[in-house]
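Asks: Can you look at this prediction? I've put the sequence above it.
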Amino acid sequence: MIRKISIACLAGTAILMAACGGSENSDDKVVVTATKDSLVQYATERLAGYAKVKLTTDLSQLSEKEKQMLPLLIEASQIMDELYWQQNFYANKDSFISSIKDPNVKAFAEINYGPWDKLNNEKPFVSGWSEKYAGAGFYPTGLTKEELEKSDVKDKFGQYSLIRRDSTGKLYSVPYHVAYRPQLEKAAGLLTQAAALAEDAGLKKYLTLRAKALLDDNYTASDIAWLDMKSNGIDIIIGPIENYEDGLYESRNAYEAYVLVKDKVWSERLSKYVKMLPELQKGLPVEDKYKAEAPGTDSELNAYDVVYYAGHCNSGSKTIAVNLPNDETIQKNKGTRRSQLKNAMKAKYDQILAPIAETLIDESQIGLVNFDAFFANVMFHEVAHGLGIKTTIDGKGTVRAALQEQGSWLEEAKADILGLYMVTKLVEKGELTGKKEAFYTTFMAGILRSVRFGASKAHGKANMLAFNYFEEKGAFEKNASGKYKVNFSKFEEAMNGLSNLIITLQGNGSKVAVENLQKEKAVIKPSLQKDLDGLASKGIPVDVVFEQGVKVLGL
């Protein structure tokens, strides 16, 4: 194993030296790659790519008790933030942050929850730190898949446990609710206090059950209670939810939280689309055996203003829509809730997507790019997680289990393309206003926005699959001035072809075939990278960073 390391690591402080020794392999070779000054410059330039956005909402729509609940929910979320630091970063956060003298490097480390740039393939940018271990803080640093799979650990691929090594080197697992007990007890207490203030019966039940779930890692009852909520004005998504941070298996979930205020007007407009899922499922452009499952219709589609992000969802690129729960059984039997984070979405459109479209979309089509189309594309991406196939057709179990670490990126690709399929069908049925051409052009601009995050994570791989597949099928071309122009008829044909390919791969549960697809098409080619570099030179932000909390809300 070759481990890259900076000059400063060779003479750094004790904490940095400990971090440099993260690999347990004795044959590591040190390769000097960067100076401290070059890393400071890199972090400073990358920090400038984040536009500051205040997270606020109209609090006048809330009752006095709802306003009293918000600080409690924000404090509970801050605990999730601290837990995510431990899961993403395998050293002491406070020592690490205090060791950084340059304010720009420190600010960039806080955005990334560690010394690795999440929007640039986890590139290290703090002197003394080598490349990130794929297992993050979930496993002993340097643990290989082979060693774990040969071990007698029972909970090898658990969603809610850590793998650790005892003094003799033997591997064992520790449940989250044991490993993080003090913090989780405090967070559960805050949720219980908020539940006592809740005037909505559904919200009260959910908060009570979620507090319990944090302490026993059994989230099913609280997930169902969350789906059963209908009339709540505020909400919180909290706990170990997404598995993208686990680079070994994508099995272990990372802590995060969103504190939300419902936009009841927008939510009312969106509610009708979920009921259309069974009909849309039947029309999928794939063989009948791959669309035999009936999607749940008890799902909710709501719009929210986010007033606080914490943990995984706040690291690097900020999430603008959520489709939960992730449990396939709950999805199949009951459905999901698709939460559209409207204020964050609008911020990204205004700060990032619109300027990118002005720069890279053909002048004759620039007028087709608009926020309503962006909102719909993102919204139906989340709805589309409910379409397709959840269980393989040949007895390999769930798609998630069969594809393992290859499952998440392909599922995101499926949601991208089936979301576009849904938009197409709903426009054709007159259920969605707007022109297909506007949705397609805005989708194209959205890909150009998203691929700036790189192709190391699930969403980046998904975006690159769509981009490269569409390019191969002639769905777009570049004009003489280097701008992208959509061929609308070929775009729709490519949409159907990619939908068929992805659902078939999922249904077959062939991990090898998905790996090959990733290697071939989920990559950024030099010509596209040149265009993306040009966006940076024009000062267009890569993402946003939030000013948030009780004071920002004026509470």
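Replies: Cool, got the structure. Here the structure is a predicted model, which means the values were calculated and not measured.

Asks: Please count neighbours and contacts with C-alpha atoms only from this point.
Replies: Fine.

Asks: Tell me where the stretch 251-400 of the chain has helices.
Replies: 264-270, 277-282, 328-333, 342-348, 354-360, 371-384, 399-403 (DSSP state H, counting those that start in this stretch).

Asks: Adding distance to Tyr258 and mean neighbour count as columns, could you present those helices in JSON lines?
Replies: Formatted as JSON lines, these follow (distance: least, CA to CA, whole Å; neighbours: other CA atoms under 10 Å):
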{"stretch": "helix 264-270", "distance to Tyr258": "17", "mean neighbour count": "14"}
{"stretch": "helix 277-282", "distance to Tyr258": "26", "mean neighbour count": "17"}
{"stretch": "helix 328-333", "distance to Tyr258": "21", "mean neighbour count": "17"}
{"stretch": "helix 342-348", "distance to Tyr258": "12", "mean neighbour count": "20"}
{"stretch": "helix 354-360", "distance to Tyr258": "26", "mean neighbour count": "20"}
{"stretch": "helix 371-384", "distance to Tyr258": "16", "mean neighbour count": "23"}
{"stretch": "helix 399-403", "distance to Tyr258": "25", "mean neighbour count": "21"}
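
Asks: Distance to Val322 added to these, as a markdown table?
Replies: Output for those, formatted as a markdown table (distance: least, CA to CA, whole Å):
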| stretch | distance to Val322 |
| --- | --- |
| helix 264-270 | 14 |
| helix 277-282 | 17 |
| helix 328-333 | 14 |
| helix 342-348 | 11 |
| helix 354-360 | 22 |
| helix 371-384 | 7 |
| helix 399-403 | 18 |
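
Asks: Let me know which of those is the nearest to Lys473.
Replies: helix 354-360 (19.7 Å; CA to CA).

Asks: closest one to Thr297 among the helices of the stretch 251-400 of the chain?
Replies: Of all the helices of the stretch 251-400 of the chain, helix 277-282 comes closest under CA to CA, at 6.9 Å.

Asks: which residues sit against the closest one?
Replies: 291-292, 294-297, 386-388, 422, 425 (CA atoms under 8 Å, 6 or more residues apart in numbering).

Asks: closest one to Ser99 among the helices of the stretch 251-400 of the chain?
Replies: helix 342-348 (32.1 Å).

Asks: Quick check: closest non-adjacent residue to Ser77.
Replies: Ala257 (5.3 Å; CA to CA, 6 or more residues apart in numbering).

Asks: residue contacts, the one you found?
Replies: Taking CA under 8 Å, 6+ apart, one finds 77, 80-81, 236-239, 308-311, 313 in contact with Ala257.

Asks: wait, which of those residues is closest to Val512?
Replies: Cys313 (29.5 Å).

Asks: quick one on the thing from earlier: how far away is the residue nearest to Ser77 from Trp409?
Replies: 22 Å (CA to CA, to the nearest Å).

Asks: Make TSV out of the contacts of helix 277-282 and add distance to Phe453.
Replies: Below are those laid out as TSV (distance: CA to CA, whole Å):
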residue	distance to Phe453
Lys291	32
Ala292	35
Ala294	34
Pro295	31
Gly296	32
Thr297	33
Gly386	25
Leu387	26
Gly388	27
Met422	25
Lys425	30
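
Asks: try this one next to it:
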Amino acid sequence: MAADKKDFNYVVDRFADIEVLRYKVPDFENLSLKQKLLIYHLTEAALAGRDILWDQNGKYNLAIRDLIENVYSNYSGDKDSTEYKALEKYMKQIWFANGIHHHYSMDKFTPDFSREFLEKQISLLPASSRNKVTDTLLEVIFNPAVMPKKVNQAEGQDLILTSATNIYDGVTQQEVEAYYAAIKDTTDMTPVSYGLNTRKIKVDGKVVEQPYKIGGLYTEAIERIVKELKAASQYAENAAQKAYIDKLVEYYTTGDLKAFDEYSILWCEDTASQVDFINGFIESYDDPLGMTGSWESIVNFKNEEASSRTEVLSTNAQWFEDHSPVDPRFRKDKVKGVSAKVITAAILAGDAYPATPIGINLPNANWIRAAHGSKSVTLENITQAYDEASHGDGFNEEFVIDEPTRQLMNNYLFITDNLHTDLHECLGHGSGRLLPGVDQDALKAHGSTLEEARADLFALYYLADPKLIELGLLDNPEAYKAEYYKYILNGLMTQLMRIEPGKDVEEAHMRNRKLISEWAYEHGKADKVIEYVKQNGKTYIKINDYGKLRSLFGQLLGEIQRIKSEGDYEAGRDLVERYAVKVDKDIHNEVLARYSHLSIAPYKGFVNPVYTLVLETDGKSGVADVTVSYSEDYIPQMMRYSKEYSTLPR
């Protein structure tokens, strides 16, 4: 059983720009043994896919991880030396990013140790631990011109040739776009998610897809995933859950994207099961063209008490759709199958680990959402860990304009932040519709940014609606202002702490927040809706008219929904390039200087709990229980994962 808050040490490690936390799994001990065994095998299936994401993120990542871990494990020199400590930091960084590129900026890490130091340590390794392509690995690690960017989003460049991600090899952006334009059937109202589970290469001068499946790419890892999914299927809570687990096994076995759609429909229609999970190639943020899914998994179970608010939202989904400030042509006439719940995360894996989302809305296929609905979740034990770890960090005192605003945020930010996530995931992503014949990939490289902006705007607009008071989700009509202030402050200023001087904003979620905030600032300028003000030589954000700000959010939501519904690439590109990319150098420098006085890491992530099977005392009767513990630290966990879940050949 988890310790009380005052005894639970949330912070595990701190290095570079990263803070690693723990999260609790409250009420796990109250689940039935069958549910615990289901979770156990699903967590094993989750951890078995670790190597897949590493390889997707870069073709040399696994070999570099092995090399650095071997040097670290076999090091016998002075462990207080500057170079050894730099080696340890680099190892922690690539673990956190699942590869040699930063998980947010996408820039390649620059080691603080020398090439000579690493070469010497390699020479001291046992022969069995020396990688055969060491010279290549050293060049990748130390040459800044080699694979400098995991995902490049710079306008006017070939986004595939300038990205180091390993989902393309030997092909250009023009070739890939032409390939998919040729094979897509624009009259198909139920299209598969083209390119979701493949690497694109060139064979005999033609673009070819290599599928991720048993017998194909990543077969060694997928076979282990499937083995654990089959074990989990035996403990399914009901026939519906067993059906979608078995369908997922079929998809992994065949690589057939129609099977994935069938799985997605079965999954989103199962709303009765308490235990749930995602496992597969899902979100496409790390594809410069926004098509191929990065491998990830989250295992969870329903937080019954907290889910009451998301159930209220999903029950009223049609009201929110009908009152949306978008052109009625782009609204859904009938919202189908929106289910939402608050969950307790039990394990994080792949692209959801160590950094993780706080909300999920799936499936991503627009036609499945329209015909069968969607499933939305908020990971409240994760948001709780963030909240507990941030107490007393000095952020509000440094950046929030005045005491009344700080007090409002202290009182209401946790609930309004969670409600924003609920609205974003539960209703925002599921709202609206494409016009007939519009390709869901029409917005290309800007699709992820615009989709996140659309969902955020939907949430922001409705967070201030009296309907939330009527539904009992908020008890103060002023509460929404806490989230509005934090959002605009973050979008205009404080998220810049994550950007290196001279760099543009590139990550989709950061671009989304900047786009919304900058657009609202510019379009509210005449009425001074938002202002930059100086106090004691420091810049602050002041919101003068929250009502007009809500109106601006509604206007922008209407335009972005139009762009998505009509597939208006040029208008979408213009919005992103004008408002979401470029950074004001003076504001940026000031934000970095003010953050430097605070003990706040720009990025946070997690170590997982450890699940252990407890056998019956006679040793023959099977499993008596599954226990959860929180004692494993960052380095031991990563080293154990590398030992126990290394599945792919190097």
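Replies: Thanks, I have the structure now. Please read all numbers here as calculations on a predicted model, not as lab measurements.

Asks: Superposing both, give me the TM-score.
Replies: With the length set by TM-score structural alignment, normalised by the length of the first structure, the two chains reach a TM-score of 0.84; 504 aligned residues with a CA RMSD of 2.7 Å.

Asks: Which residue of the second structure sits opposite the residue nearest to Ser77 of the first structure in the alignment?
Replies: Taking TM-score structural alignment, Ala257 of the first structure has Ser297 as its aligned residue in the second structure.

Asks: roughly how far apart are that match and Ser105 of the second structure?
Replies: On the measure of CA to CA, Ser297 of the second structure and Ser105 of the second structure end up 22 Å apart.

Asks: again with Val326 of the second structure
Replies: When Val326 of the second structure is compared with Ser105 of the second structure (using CA to CA), they lie 33 Å apart.

Asks: out of the contacts of Ala257 of the first structure, which one sits closest to Gln365 of the first structure?
Replies: Cys313 (32.8 Å).

Asks: Kindly state which residue of the second structure is aligned to that closest one.
Replies: Aligned partner of Cys313 of the first structure by TM-score structural alignment: Ala352.

Asks: Pretty sure that match sits against Glu296.
Replies: Yes - judged on CA atoms under 8 Å, Ala352 of the second structure makes contact with Glu296 at a distance of 5.8 Å.

Asks: The two: who's more crowded?
Replies: Remark: of Ala352 of the second structure and Glu296, Glu296 carries more neighbours, 23 against 18, as counted by other CA atoms under 10 Å.

Asks: Enumerate every residue touching the residue nearest to that one when sequence neighbours are not counted.
Replies: In space, and not counting its chain neighbours, Glu296 of the second structure is closest to Gly350: 4.1 Å by CA to CA, 6+ apart. By CA under 8 Å, 6+ apart, the contact set of Gly350 of the second structure is 46-47, 49-50, 52-53, 294-297.

Asks: Superposed on the second structure, what's the mean shift for the longest helix belonging to the first structure?
Replies: For the first structure, the longest helix by residue count, based on DSSP state H, is helix 64-88. Taken over the aligned residues, the distance from helix 64-88 of the first structure to the second structure averages 1.4 Å (mean CA distance after the TM-score superposition for the first structure).

Asks: What is the neighbour count of Lys111 of the second structure?
Replies: Careful, residue 111 of the second structure is Pro and not Lys. 16.

Asks: Please identify the helix or strand for the closest residue to it other than its chain neighbours.
Replies: Once flanking residues are discounted, Pro111 of the second structure sits nearest to Tyr90: 6.2 Å by CA to CA, 6+ apart. Take DSSP states H and E as the rule and Tyr90 of the second structure turns out to sit in helix 82-97.

Asks: Taking helix 82-97 as reference, get the angle to the following helix or strand past that helix.
Replies: Next helix or strand after helix 82-97 of the second structure toward the C-terminus (DSSP H and E): helix 115-123. Helix 115-123 of the second structure runs at 80 degrees relative to helix 82-97, counting by axes from the mean of the first three to the mean of the last three CA atoms, to 10 degrees.

Asks: so how far is helix 115-123 of the second structure off the chain centroid?
Replies: 35 Å (CA atoms, centre = their mean, to the nearest Å).

Asks: So for whatever helix or strand comes next after that helix, what gets flagged as buried?
Replies: Per DSSP H and E, the first helix or strand lying C-terminal to helix 115-123 of the second structure is helix 134-142. Buried residues in helix 134-142 of the second structure, defined by neighbour count with 16 or more other CA atoms under 10 Å: 137, 140-142.

Asks: Then stretch 85-97 of the second structure?
Replies: Neighbour-count burial for stretch 85-97 of the second structure [16+ other CA under 10 Å]: 87-97.

Asks: what stretch of the first structure does stretch 548-562 of the second structure fall on?
Replies: Going by TM-score structural alignment, stretch 548-562 of the second structure sits over residues 490-504 in the first structure.

Asks: superposed on the second structure, where does that stretch end up, distance-wise?
Replies: Averaged out, stretch 490-504 of the first structure is 1.8 Å away (mean CA distance after the TM-score superposition for the first structure).

Asks: quick revisit: in the contacts of Ala257 of the first structure, which residue is surrounded by the most others?
Replies: Counting by other CA under 10 Å, top hit in the contacts of Ala257 of the first structure: Ser77 with 28 neighbours.

Asks: Now do the same contact list for that one.
Replies: Under the criterion of CA under 8 Å, 6+ apart, the neighbours of Ser77 of the first structure are 187, 238, 256-259, 308-310.

Asks: any idea what sits nearest Gly337 of the second structure, other than its immediate chain neighbours?
Replies: Distance criterion CA to CA, 6+ apart; nearest residue to Gly337 of the second structure, sequence neighbours excluded, is Gly373 at 3.9 Å.

Asks: burial measure for the equivalent of the one you found over in the first structure, as a count.
Replies: By TM-score structural alignment, Gly373 of the second structure lines up with Gly335 in the first structure. Neighbours of Gly335 of the first structure under the rule other CA under 10 Å: 27.

Asks: ok now do Gly335 of the first structure, which residues does it touch?
Replies: 295-299, 386.

Asks: didn't Phe125 of the first structure look like it was pressed against Thr44?
Replies: No - using CA under 8 Å, Phe125 of the first structure is not in contact with Thr44, being 9.9 Å away.

Asks: which of the contacts of Gly335 of the first structure map to contacts in the second structure?
Replies: Retained in the second structure: 296-299, out of the contacts of Gly335 of the first structure (criterion both residues aligned by TM-score structural alignment, their matches' CA atoms under 8 Å).

Asks: Kindly reformat these as a markdown table containing neighbour count and distance to Asp200 of the first structure.
Replies: Formatted as a markdown table, these follow (neighbours: other CA atoms under 10 Å; distance: CA to CA, whole Å):
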| residue | neighbour count | distance to Asp200 of the first structure |
| --- | --- | --- |
| Gly296 | 19 | 25 |
| Thr297 | 19 | 23 |
| Asp298 | 16 | 19 |
| Ser299 | 24 | 19 |
